[in-house]
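**Student:** model the following, please.
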Amino acid sequence: MYQTLTTQLDNNILIVTINRPEKMNALNQQMMGELGLVIDEIYRNKDIKAAVLTGSGEKAFVAGADISEFLTLSPKQGEELAKSGHVVFQRIECSPKPIIAAVNGFALGGGCELAMACHFRIASENAKFGQPEVNLGLIPGYGGTQRLTQLIGKGKATELMMTGDMLSAAEAQAWGLVNHVVKLEELLPKAIAILQKIQTKAPLAIARVVKCVNAALDKDVDGWETEIREFAACFATKDLQEGAEAFIQKRQANFKGE
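**Tutor:** Presented below is the predicted three-dimensional model:
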C-alpha cells in the first residue's frame, strides 16, 4: 500500500516504519502524503489502539528532508509545503490514541520535528537530534520552532536552532526532549511495553489527557477550562463506573472505551 513506509499491526499496536534507507529515511513529499494516510488509518481503524513511529535500519529515524526537492520552490510553494507538514504533524500531536516515536539514530530537521509531534519519544543510545536548517539558509518549517521551544525551553531551543548543533541521546534526555534512552535492540520492546501498559487504562481518559496537555500549550485555548470540561465529561462514561468499581473491588478494570 505504501512505498515509503511499512506497517505492522500486532496486539492492537501499529508499528509504522519509515522506509527509505538509501536516503537515510529522509522526508519527501510522497512520504508526507503517506504519513497523512497512515495517521488517518490510526484515527479510523478501531483495531489500532496505539502506534509507534520508527525508522528502518540502525542509522536513522529520519535524517532530515530530501533537500533536492527544495531547489526549485518559490516562496508560495514553500508556504504550501510548510502548511501541509503542519497539518500532518498536528494530526499526530492531537491523536486520541497514543503515538510515540522510537528514535533509532539521526532525527534531524524534519525528522526531529516528526519525533516531537509524537506524544513522547524513546531513543536508542546512538540517536542524535537537531534542527540544522540554518546550515541551508532555512528555519524549521514543520512546527520545530514551536515544539522544540515548548519541550526544552526558549534559551536551549534558540541555541540549538541558531548553531545547528546536534544533541546526543543522553543530552536529549537531560534536556527533556526524550523520556527514555535504551540500547538499540531494546528500543521497540521498550516502546511496546509502555504502550501495552497504557492500553490497560481507560481509552477515553487517555484521549482527554492528550487534549488537555495540548491545551496547556495552545495560546488560543484556556487549558484550565479544558481540564474542567474534560474531567466533567468523564462522569458520563461507563469506563469511569468500571474503573471505580474495579478499584473498590480490588480487581483489574476492563475498560471498553465507552
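
**Student:** from here on, just use CA atoms for contacts and neighbour counts.
**Tutor:** Will do.

**Student:** tell me where the stretch 1-150 of the chain has strands.
**Tutor:** Under the criterion DSSP state E, counting those that start in this stretch, the stretch 1-150 of the chain contains strands at 5-10, 13-18, 50-55, 60-62, 99-103, 106-108, 120-124, 128-130.

**Student:** out of those strands, flag the one nearest Ala205.
**Tutor:** Shortest distance between Ala205 and the strands of the stretch 1-150 of the chain, using CA to CA, is found for strand 50-55: 14.0 Å.

**Student:** now do the closest one: everything it contacts.
**Tutor:** The contact list for strand 50-55 (CA atoms under 8 Å, 6 or more residues apart in numbering) reads 12-19, 25, 42, 61-62, 97-104, 191-192, 195, 199.

**Student:** sort out which residues of stretch 88-95 are buried, please.
**Tutor:** 88-89, 91-95 (16 or more other CA atoms under 10 Å).

**Student:** how much space between the nearest residue to Lys83 once chain neighbours are set aside and Gln131?
**Tutor:** Closest residue in space to Lys83, ignoring its immediate chain neighbours: Tyr142 at 7.7 Å, by CA to CA, 6 or more residues apart in numbering. To Gln131, Tyr142 is 11 Å away according to CA to CA, to the nearest Å.

**Student:** neighbour count: these two, which is higher?
**Tutor:** Gln131 (28 against 25; other CA atoms under 10 Å).

**Student:** just to revisit the earlier point, ranking the strands of the stretch 1-150 of the chain by burial, who's on top?
**Tutor:** strand 60-62 (a mean of 31; mean count of other CA atoms under 10 Å).

**Student:** which outside residues touch it?
**Tutor:** 18, 21, 24-27, 54-55, 102-108, 110-112, 127.

**Student:** the helices in this protein, which residues?
**Tutor:** Using DSSP state H, the helices found in the chain span residues 29-44, 75-93, 110-117, 144-152, 154-163, 169-174, 187-199, 203-216, 223-234, 238-249.

**Student:** can you redo those as a markdown table with distance to Ala123?
**Tutor:** Listed next are the helices of the chain as a markdown table, based on distance: least, CA to CA, whole Å:
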| stretch | distance to Ala123 |
| --- | --- |
| helix 29-44 | 21 |
| helix 75-93 | 18 |
| helix 110-117 | 10 |
| helix 144-152 | 15 |
| helix 154-163 | 18 |
| helix 169-174 | 6 |
| helix 187-199 | 7 |
| helix 203-216 | 21 |
| helix 223-234 | 29 |
| helix 238-249 | 33 |
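
**Student:** out of the ones you listed, which gets nearest to Val181?
**Tutor:** Taking the helices of the chain one by one with CA to CA, helix 169-174 is closest: 6.6 Å.

**Student:** and the closest one, what other elements does it pack with?
**Tutor:** strand 128-130, strand 180-182 (3 or more CA pairs under 8 Å, 6 or more residues apart in numbering; DSSP states H and E).

**Student:** touching, the residue nearest to Lys83 and His86? I think so.
**Tutor:** Yes. Using CA atoms under 8 Å, Tyr142 is in contact with His86, at 5.3 Å.

**Student:** the structure of the following sequence is requested for comparison with the preceding one:
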Amino acid sequence: MSGAALRIEDRDSFVLATLDRPEKRNAIDLDLIAALHELCATLEAVPRTLVLQGAGANFAAGADIAQLRERRADDARAGINTRAFMRVHALPMPVIAVLDGYALGGGAELAYSADIRVGTHALHIGNPETGLGIIAAAGATWRLRELVGEGLAAEMLLAGRVLTGEEAHAAGLITHLLPNGDDALAVAITIAERIAKLDPAATQASKRVLRAPRNAHPEIDLAEQAVLFDSPEKERRMTAFLNRKQQR
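**Tutor:** Sure thing, here's the model as predicted:
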C-alpha cells in the first residue's frame, strides 16, 4: 500500500511509513490524514510494529496552513488530525517515530502519539500554535505533560518554546540522539527488529497496560498476565529458556 502523501514499505519484521511531501516539509494535509487512517486499518487487522519517518530533512513541519486556515468550528469539533493521531497511538503494536529537522505543531503531535521516539541533533520539536491563533488540540495538551513534565509542557504550549534535539533528549522526549536521519532510522530499525523477536501477544498486552490509566492498576496487569500465563507461547518460550540454561 502506498500513496502520494504516505509511502509504505513492508520490511518483514515491521512496516516503514514515510511522510512524503518533502517540498512542503511533510506538512500534514487531508491526503496524509486519509493515508494514516488507511494504514491504521491495515495494522489494526494485522498488528505489526510501525516505524514513522519524514522524507528529506524533516519529520513534519506542522499541519498544512493553507488548509488549516479554511477550517471552521465544525472542522475543529470533528477532530480531523486528532482522531488520526489517536488511532496511531492506539495501534496494537509499538509505534516508533524517527525525528529529524522540524517536528512542529501537528508534526510534533503525530510524534507524541508514538510509543518510542528517536531523534537527531538537527531536530526542532514543539507547538507554536498560539502564534497562529489556535491551540495544540491534536494531542499535545494531554500527552506532553506526561512526556516531559508539567513545567516544560507549559512553557512549550503557553510560550511556544521549541526544543532542540539535545533538549528533547535531556527531557526524555526522545530516547536516542543521533547525528543524522540515517543513523536515527538505523536505531529505530534495530528497536523494531528487537521487538519482532519478542512474543507479539505479550508485547501487545504490555502496551495496553502501559497506556491504561493509573486507577486501572493493578487489576489490568493481573488480568493480562492471567491470559498470558495460560498461553502455549509462554510455555514454549520458558521451556526453551530453561533448556538453553541447562546446556551451558
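
**Student:** please identify the most buried of the helices of the first structure.
**Tutor:** By mean count of other CA under 10 Å, the helices of the first structure have helix 110-117 as the most buried, with a mean of 27.

**Student:** so it aligns onto which residues of the second structure?
**Tutor:** Aligned by TM-score structural alignment, helix 110-117 of the first structure corresponds to residues 106-113 of the second structure.

**Student:** who touches the matching stretch?
**Tutor:** Among residues not part of stretch 106-113 of the second structure, those counted as contacts by CA under 8 Å, 6+ apart are 27-28, 59-63, 81, 85-86, 88-89, 97, 99, 103, 117, 125-127, 136, 138-140, 143-144.

**Student:** do the same with stretch 148-155 of the second structure
**Tutor:** 144-145, 161, 171-173.

**Student:** recalculate using a threshold of 10 Å.
**Tutor:** 126-127, 140-147, 156, 158-163, 168, 170-174 (CA atoms under 10 Å, 6 or more residues apart in numbering).

**Student:** please apply the same query to stretch 83-91 of the second structure.
**Tutor:** Contacts for stretch 83-91 of the second structure (CA under 10 Å, 6+ apart): 32-41, 43-45, 47-50, 79, 82, 94-95, 106, 109-115, 138-139, 204, 207-208, 211.

**Student:** swap in stretch 180-195 of the first structure?
**Tutor:** 10-15, 49-54, 58, 98-105, 120-127, 169-170, 172-174, 196, 198-199.

**Student:** counterpart of Glu233 of the second structure in the first structure?
**Tutor:** Under TM-score structural alignment, Glu233 of the second structure pairs with Asp239 in the first structure.

**Student:** so who does Gln196 of the first structure touch?
**Tutor:** Here Gln196 of the first structure is in contact with 11-13, 49-50, 190 (criterion: CA under 10 Å, 6+ apart).

**Student:** er, Leu39 of the second structure actually
**Tutor:** 1-2, 6, 8, 15, 17, 33, 50, 88.

**Student:** and if you look at Gln246 of the second structure?
**Tutor:** Contacts of Gln246 of the second structure by CA under 10 Å, 6+ apart are Ala240.

**Student:** secondary structure element for it?
**Tutor:** Take DSSP states H and E as the rule and Gln246 of the second structure turns out to sit in helix 232-247.

**Student:** burial of Met166 of the first structure, as a residue count?
**Tutor:** 19.

**Student:** from memory the match of Glu233 of the second structure sits against Ile206, does it?
**Tutor:** No. Using CA atoms under 10 Å, Asp239 of the first structure is not in contact with Ile206; the gap is 11.4 Å.

**Student:** quick test: name the residue nearest the centre of the second structure.
**Tutor:** For the second structure, Ala114 is the residue whose C-alpha lies nearest the centre (CA atoms, centre = their mean; 1.5 Å).

**Student:** surely that one and Pro94 touch.
**Tutor:** Yes. Applying CA under 10 Å as the test, Ala114 of the second structure and Pro94 come out as touching, 7.6 Å apart.

**Student:** a markdown table for the buried residues of stretch 88-95 of the first structure, including distance to Glu227 of the first structure?
**Tutor:** Formatted as a markdown table, those follow (distance: CA to CA, whole Å):
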| residue | distance to Glu227 of the first structure |
| --- | --- |
| Val88 | 25 |
| Phe89 | 23 |
| Arg91 | 20 |
| Ile92 | 21 |
| Glu93 | 18 |
| Cys94 | 15 |
| Ser95 | 17 |
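
**Student:** and which of those residues is nearest to Ala244 of the first structure?
**Tutor:** Ser95 (25.9 Å).

**Student:** what does the closest one align to in the second structure?
**Tutor:** By TM-score structural alignment, Ser95 of the first structure lines up with Leu91.

**Student:** distance of that match from Ala122 of the second structure?
**Tutor:** Applying CA to CA to Leu91 of the second structure and Ala122 of the second structure gives a distance of 28 Å.

**Student:** and Ala140 of the second structure, by the same measure?
**Tutor:** 21 Å.

**Student:** Ala136 of the second structure now?
**Tutor:** Ala136 of the second structure is 23 Å from Ala122 of the second structure, where distance means CA to CA.

**Student:** next: Ala34 of the second structure.
**Tutor:** 29 Å.

**Student:** returning to what we had before: what touches both of Tyr142 and Gln131 of the first structure?
**Tutor:** Looking at what touches both Tyr142 of the first structure and Gln131 (by CA under 10 Å, 6+ apart), the common residues are 109-113.

**Student:** can you redo those residues as TSV with distance to Asp222 of the first structure?
**Tutor:** Below are these laid out as TSV (distance: CA to CA, whole Å):
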residue	distance to Asp222 of the first structure
Gly109	31
Gly110	29
Gly111	30
Cys112	28
Glu113	25
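
**Student:** between the residues you listed, which is closest to Leu81 of the first structure?
**Tutor:** Distances from Leu81 of the first structure to those, taken by CA to CA, are shortest for Gly110, at 11.9 Å.

**Student:** now do that closest one against Ala65 of the first structure, distance only.
**Tutor:** For Gly110 of the first structure, the distance to Ala65 of the first structure - CA to CA - is 6 Å.

**Student:** and for the two, which residues touch both?
**Tutor:** What both Gly110 of the first structure and Ala65 touch, as defined by CA under 10 Å, 6+ apart, is the set 26-28, 133.

**Student:** and the gap between the aligned residue in the second structure for Val181 of the first structure and Leu144 of the second structure?
**Tutor:** In the second structure, Val181 of the first structure lines up with Leu177, judged by TM-score structural alignment. From Leu177 of the second structure over to Leu144 of the second structure the distance is 19 Å, taken as CA to CA.
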